[in-house]
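> Pasting a predicted model and its sequence here:
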Amino acid sequence: MTAEQMSTSTSKTTATDTGVALSSSRGRWLHHWNAEDTGQWNSVGRAIAKRNLAWSIACEFLGFVVWQLWSIVVVFLPSAGFTFSSGELFWLISIPSLVGATLRIPYTFIVAKFGGRNWTIVSALLLLIPTLGMAWCLGNPETPFGTMLVVAALAGLGGGNFASSMANITYFYPAREKGWALGLNAAGGNLGAAVAQFMVPVAVTLLAAGTLGLPLAGLMWVPLILIAAWGAWKYMDNLSSAKSDIAGSLASLREPHLWILALLYIGTFGSFIGFSAVFPKLIMDSFGPGVGLKLGPAIISLAFLGALIGSLARPYGGKLADRWGGARVTVACFGVLALAAMIQVLTLPLGSFPLFLILFLVLFAAAGAGNGSTYRMIPMVFALRAKASTDASGAGHMSATRKGSAALGIISAIGAYGGFVVPQVLNASRQSTGGYEGAFIGFVAAYLVLMALTWAVYLRRSSAASLGNV
């Protein structure tokens, strides 16, 4: 019996080389799944896991697309007849991140309750609400701001998908391959931001036959969402062995290092998602009509380069962390972020778009690499805490290990709030000074503080939590 036949049958079993039977039941529920069982993994497990990973990436990719749609759409609103203020546009950009970050917390636990396949189908279909709602709102320039804000908030459903997708794939892979699988899953999702920012300007201008077809920004994703939901229904599986560790999560909240690492993750992932969301508007405000650069769809589409480079840099940050240590790489990334932000402050008055773009791409690369290195630090820190607290029975080790696993989901949720904070800081700077220099000075200060914090807690040899070379 093939892996496909096994996973779609009802009440059938497949014996692995070790004699452990993997059975399935109606609704594509798999029973007795154990990715650490080498026999089960080599016979049927790997093929099942790869199939679930592929469709998980597809659905999470579309989640990121929807999450970031408003970041590019707001640039076209004035041309379409909408008369919102700059502050209101910043709210449309930032509210999806606020909602998405909040949803990541319950989404982390919902997979174990309803099943990974079942929830992937539901969470994919939920993306139809913000996309169709966007198309409806953008078709009428008289749409009130309050209505637009509610529909933009619903785009946060896409941000929550990351947490449930990562939690689900965690159950499918053995520890020795978990990092690779989760890295692919995360990178595939992050690329959705870049694709949205590249495709939307093309669709709403070039594909709209000479008009500004803003509703296409939402409608163009509907067929892909339906295909992804169908693929999840057809090819993914639920695992009866998946269990939520709510107790471990509550315990991790009392761990001081969770909050320190969450702060660092706001600085890295929060910078990535926040700058991704606001980059198109910054280009328009700094180099739009009347400022000196004739903007067209091709120029606006260049905003996708930021999210693309940040996404691709993430796995390299993890690789560098494997070689040089997560704390060292994170310190270096914060240093590069501070330097690039400072140069941006000094060169903004020059009005050079190429220099502006290059400096932002450096920011994105450093933030993306910092995502990977900081995320790699999390299990290392909790493993160190486990070693320090292990008693003769090993209970301390188990407790710290559980807390470390739970902390990954919580820290990823907290870090996503940076997607709300970064645009709002930029908005405050523009409202108070008429420019963005003040915000970038604040970013420089924040990056320097986070760099010092990382060194003091995780690199300083006298620190109890020093990671040394790991």
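On my side now, so go ahead. It should be emphasised that the depicted structure is a prediction, and the values quoted were computed from it without experimental measurement.
> rest of the way, CA atoms for contacts and neighbours
Will do.
> buried residues in stretch 229-247?
Residues 229-233, 235-240, 242, 244-245 are the ones in stretch 229-247 that count as buried (16 or more other C-alpha atoms under 10 Å).
> same check, this time on stretch 251-269
So, applying 16+ other C-alpha under 10 Å, buried residues of stretch 251-269: 251-252, 255, 257-259, 261-269.
> SS state for T14?
strand (DSSP: H, G, I helix; E, B strand; the rest coil).
> so it makes contact with S7?
No. With contact defined as C-alpha atoms under 8 Å, T14 and S7 do not form a contacting pair (9.5 Å).
> out of the buried residues of stretch 229-247, what pair is the most spread apart?
W230 and D245 (29.5 Å; C-alpha to C-alpha).
> Nearest to T120 among the buried residues of stretch 251-269?
Of all the buried residues of stretch 251-269, F269 has the smallest distance to T120: 23.5 Å, by C-alpha to C-alpha.
> Can you list the residue ranges for strands in this protein?
For the chain, strands defined by DSSP state E occupy the ranges 12-15, 21-25, 29-31, 238-239.
> Which of those strands sits closest to L126?
strand 238-239 (19.0 Å).
> And the closest one, what does it pack against?
strand 29-31, helix 116-126 (3 or more C-alpha pairs under 8 Å, 6 or more residues apart in numbering; DSSP states H and E).
> just checking, what packs against the longest one?
Contact here means 3+ C-alpha pairs under 8 Å, 6+ apart; on that basis helix 116-126 packs against helix 46-67, helix 156-172, helix 222-235, strand 238-239.
> Buried residues, it. List them.
Neighbour-count burial for helix 116-126 [16+ other C-alpha under 10 Å]: 116-121, 123-126.
> End to end on stretch 202-222, go ahead and measure it.
Stretch 202-222 has an end-to-end distance of 17 Å (C-alpha to C-alpha, to the nearest Å).
> Give me the contacts around it.
If you take C-alpha atoms under 8 Å, 6 or more residues apart in numbering as the criterion, stretch 202-222 is touched by 62, 69, 73, 76, 80, 128, 130-139, 200, 297-298, 301.
> Let's see that with 6 Å instead.
Stretch 202-222 is contacted from outside by 131, 134-135, 138-139, 200, using C-alpha atoms under 6 Å, 6 or more residues apart in numbering.
> Now the buried members of those residues.
Buried subset of the contacts of stretch 202-222 (neighbour count, 16+ other C-alpha under 10 Å): 131, 134-135, 138, 200.
> Okay, and which of the residues you listed map to helices?
Using DSSP state H, the members of the buried ones among the contacts of stretch 202-222 that fall in helices are 131, 134-135, 138, 200.
> Let me have those in a markdown table, extended by distance to A58.
Output for these, formatted as a markdown table (distance: C-alpha to C-alpha, whole Å):
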| residue | distance to A58 |
| --- | --- |
| T131 | 17 |
| M134 | 21 |
| A135 | 22 |
| L138 | 26 |
| V200 | 18 |
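> so which of those would you say is closest to G292?
V200 (23.8 Å).
> Next one: the closest one from C59, what distance?
19 Å.
> Closest one of the buried residues of helix 116-126 to S429?
Checking the buried residues of helix 116-126 against S429 with C-alpha to C-alpha, the nearest one is L126 at 34.9 Å.
> A further structure is provided below for comparison with the first:
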Amino acid sequence: MTSTPEAATGAPTAPAVKKHHISNWNAEDVSAWESGGKDVARRNLVWSVVAEHVGFSVWSIWSVMVLFMPMATYNIDAAGKFFLVAMPTLIGAFLRIPYTFATAKFGGRNWTIFSALVLLIPVLLTMYFMLNPASYTTYMIVAAFAGLGGGNFASSMTNINAFYPQREKGWALGLNAGGGNIGVPVIQLIGLLVIATIGNTAPEIVCAVYLVLIGVAAVGAALFMDNLDNQKTNARSMIDVLKFSDSWWIAFLYIGTFGSFIGYSFAFGQILQINFLAGLTDGGPVTPALQAQASLHAAQIAFIGPLLGSLSRPVGGKFADKIGGGKITLYTFVAMIFSAGILVATSMTDDGTAGAATGSMMVSYVVGFILLFVLSGLGNGSVYKMIPAIFVVKSTELVGMTPDEQAAWSRRMSGALIGIAGAIGALGGVGINLVLRASYSGAAKSATMAFWVFLGFYVLCAVVTWAVYLRKPRSAVAPNSTASDPNAASVSV
């Protein structure tokens, strides 16, 4: 937003956009925000969601491809498939670090265009090698390229964080992340449509759809997004933010929320497929027809969990705006403890033969996982709301800074932590798949041990949330506001 003669008279000042560049943006300026700023922010948010949505789909493409990989053709067992889908999660987690400050270095619009187009590489590789079966090592390398889609989240969230005022960050960041997260169930739904209409022999159709969507995202970003000239998030700020203990606590909590979401998103379809196949064979031989039937049953359900988890994310951000991120996060982890308990109880009543389950047990498995998806989405929104709130509070403690400098520092630190928390949180998804792989590789060939691990971790997350953020609540008046200002934003962590 730029300063004009109208600003001196107190009249609203609309932001000036020139060739997709905006100077002196200040989302906290209420009059400028209402006179055009929010329209600019909304336009950038819409196309940020589209690009991030496609990124999430490509990141999770192997959670769909494994449903098209019968043992007889690709020679990869269940344990190998869990490891395969963990690879994109791992690479995507590490890429979130450089992606975090890429928008400040290259511009939000410019980087969104590039990060969308680069997704052509993993999609084309996936298409080729699904049509031409290769070694397990080759598939691990190809799956690693899908990790490029995981980096998009960090750059998109950092960019949108800079566009929105503190009073609306919870909703905006939740909507941006939730819209991106929906990319997971959407690609799974596309996979379902292919399996239901053609069978589990045409994975190239899924890839072809995303070649088109990548083009749409890149063109839309080029036409409708903008670069903020005053956006500051760099490698130095990522080092500085690590000096605060809150950065480590938030990253830990994000493992429990986003790590759960992305880990279960990648693994849910496989768990369903294993159980359906065990029920269909009933100890008998595994045939291609039964494998296709199990894949179809799994695909019919698998997308529901990630979809509901994506939709609940902005709701979690909205609740956090009103009630407080710390409280919503605690309530979420307590509920996740009980949901994981459903999985533990169901798995322990299973007969232990290759994960076989009766119809009622399958219902319990699905209910337990669906609850975990919805709750992890709520927690994703509430934890990310806590990030800018924490640094608004900390900025008021800085001596020798003007309110504008405090606000800039808060945005810079928040943007850096968004990237770090996103990267560390994504590693939780790797952990979930590795724990499941180890559990299914054990003598019992079931997920019981894994479910116990998940339950214990949620207990730890709940304790940390209460001890760090609720035992001694923190609050402050946001920078650029005063206690007597009727528009002042009171911030609670």
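Structure's in. What do you need? Please read these numbers as outputs of a predicted model, since none were measured by experiment.
> how about R254 of structure 1, what's its match in structure 2?
R254 of structure 1 maps onto K243 in structure 2, with residues paired by TM-score structural alignment.
> likewise E177 of structure 1?
Match for E177 of structure 1 (TM-score structural alignment): E168.
> burial count for that match?
Under the neighbour criterion other C-alpha atoms under 10 Å, E168 of structure 2 is assigned a count of 16.
> for the one 5 residues further on, same thing?
With neighbours defined by other C-alpha under 10 Å, the count for L173 of structure 2 comes to 28.
> what separates the aligned residue in structure 2 for F364 of structure 1 from I418 of structure 2, distance-wise?
Per TM-score structural alignment, the equivalent position to F364 of structure 1 in structure 2 is F373. With distances taken as C-alpha to C-alpha, F373 of structure 2 is found 21 Å from I418 of structure 2.
> more neighbours, those two?
F373 (31 against 27).
> give the contact list for that one.
261, 305, 309.
> Could you do A416 of structure 2 as well?
By C-alpha under 6 Å, 6+ apart, the neighbours of A416 of structure 2 are M238.
> Return the residue of structure 1 aligned against it.
In structure 1, A416 of structure 2 lands on A406 (TM-score structural alignment).
> any idea how far that match lies from L258 of structure 1?
For A406 of structure 1 relative to L258 of structure 1 (C-alpha to C-alpha), the value is 10 Å.
> go on, A446 of structure 1?
19 Å.
> Same check on N190 of structure 1?
Counting by C-alpha to C-alpha - N190 of structure 1 and L258 of structure 1 are separated by 23 Å.
> ditto for G396 of structure 1
17 Å.
> again with L62 of structure 1
Taking C-alpha to C-alpha, one finds L62 of structure 1 at 29 Å from L258 of structure 1.
> try A445 of structure 1
Distance from A445 of structure 1 to L258 of structure 1, by C-alpha to C-alpha: 22 Å.
> Could you do G39 of structure 1 as well?
36 Å.
> dump the residue contacts of P379 of structure 1.
G404.
> What's the match for it in structure 2?
So P379 of structure 1 corresponds to P388, using TM-score structural alignment.
> same deal with R46 of structure 1?
By TM-score structural alignment, R46 of structure 1 lines up with K38.
> now do S271 of structure 1
Using TM-score structural alignment, S271 of structure 1 pairs with S260 in structure 2.
> Contacts only, for its match.
Shown in contact with S260 of structure 2 (C-alpha under 6 Å, 6+ apart): no residues.
> if we go to 7 Å?
376, 428-429 (C-alpha atoms under 7 Å, 6 or more residues apart in numbering).
> how near is A277 of structure 1 to V444 of structure 1?
19 Å.
> ignore the last one, L157 of structure 1
L157 of structure 1 is 31 Å from V444 of structure 1, by C-alpha to C-alpha.
> So for those two, which sits in the more crowded spot?
More neighbours surround L157 than the other of L157 of structure 1 and V444, with 29 against 22 (other C-alpha under 10 Å).
> Give me the spatial nearest neighbour of the aligned residue in structure 2 for the more buried one, chain neighbours excluded.
Here L157 of structure 1 is matched to L148 in structure 2, going by TM-score structural alignment. With sequence-adjacent residues excluded and distances taken as C-alpha to C-alpha, 6 or more residues apart in numbering, L148 of structure 2 is closest to G92, at 5.9 Å.
> V58 of structure 2 corresponds to which position in structure 1?
Using TM-score structural alignment, V58 of structure 2 sits opposite V66 in structure 1.
> coming back round to it: need the helices and strands packed on strand 238-239 of structure 1 in JSON lines with distance to A413 of structure 1, can you?
Conversion of those to JSON lines gives the following (distance: least, C-alpha to C-alpha, whole Å):
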{"stretch": "strand 29-31", "distance to A413 of structure 1": "28"}
{"stretch": "helix 116-126", "distance to A413 of structure 1": "17"}
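> Chain neighbours aside, what residue packs nearest to A366 of structure 1?
Using C-alpha to C-alpha, 6+ apart, the closest residue to A366 of structure 1 is C333 (5.1 Å).
> how much space is there between that neighbour and I48 of structure 1?
With C-alpha to C-alpha as the criterion, C333 of structure 1 and I48 of structure 1 are 37 Å apart.
> Neighbour count for these two, which is higher?
Counted by other C-alpha under 10 Å, C333 of structure 1 and I48 do not tie: C333 has more neighbours, with 27 against 19.
> which residues sit in contact with the more buried one?
366-367, 369-370.
> The residues you listed in helices, which ones?
Per DSSP H, helices hold the following members of those: 366-367, 369-370.
> Just list the residues touching the residue nearest to E52 of structure 2 when sequence neighbours are not counted, thanks.
Leaving aside its chain neighbours, E52 of structure 2 sits nearest to G180 (4.7 Å; criterion: C-alpha to C-alpha, 6+ apart). Contacts for G180 of structure 2 were tallied using C-alpha under 7 Å, 6+ apart; they are 49, 52-53, 56.
> and if you look at S48 of structure 2?
Per C-alpha under 7 Å, 6+ apart, neighbours of S48 of structure 2: S156.
> Show me what it lines up with in structure 1.
Checking TM-score structural alignment: S48 of structure 2 goes with S56.
> and the gap between that match and N238 of structure 1?
From S56 of structure 1 over to N238 of structure 1 (counting by C-alpha to C-alpha), the distance is 12 Å.
> swap in L184 of structure 1?
Distance from L184 of structure 1 to N238 of structure 1, by C-alpha to C-alpha: 20 Å.
> Then G419 of structure 1?
Following C-alpha to C-alpha, the distance that separates G419 of structure 1 from N238 of structure 1 is 31 Å.
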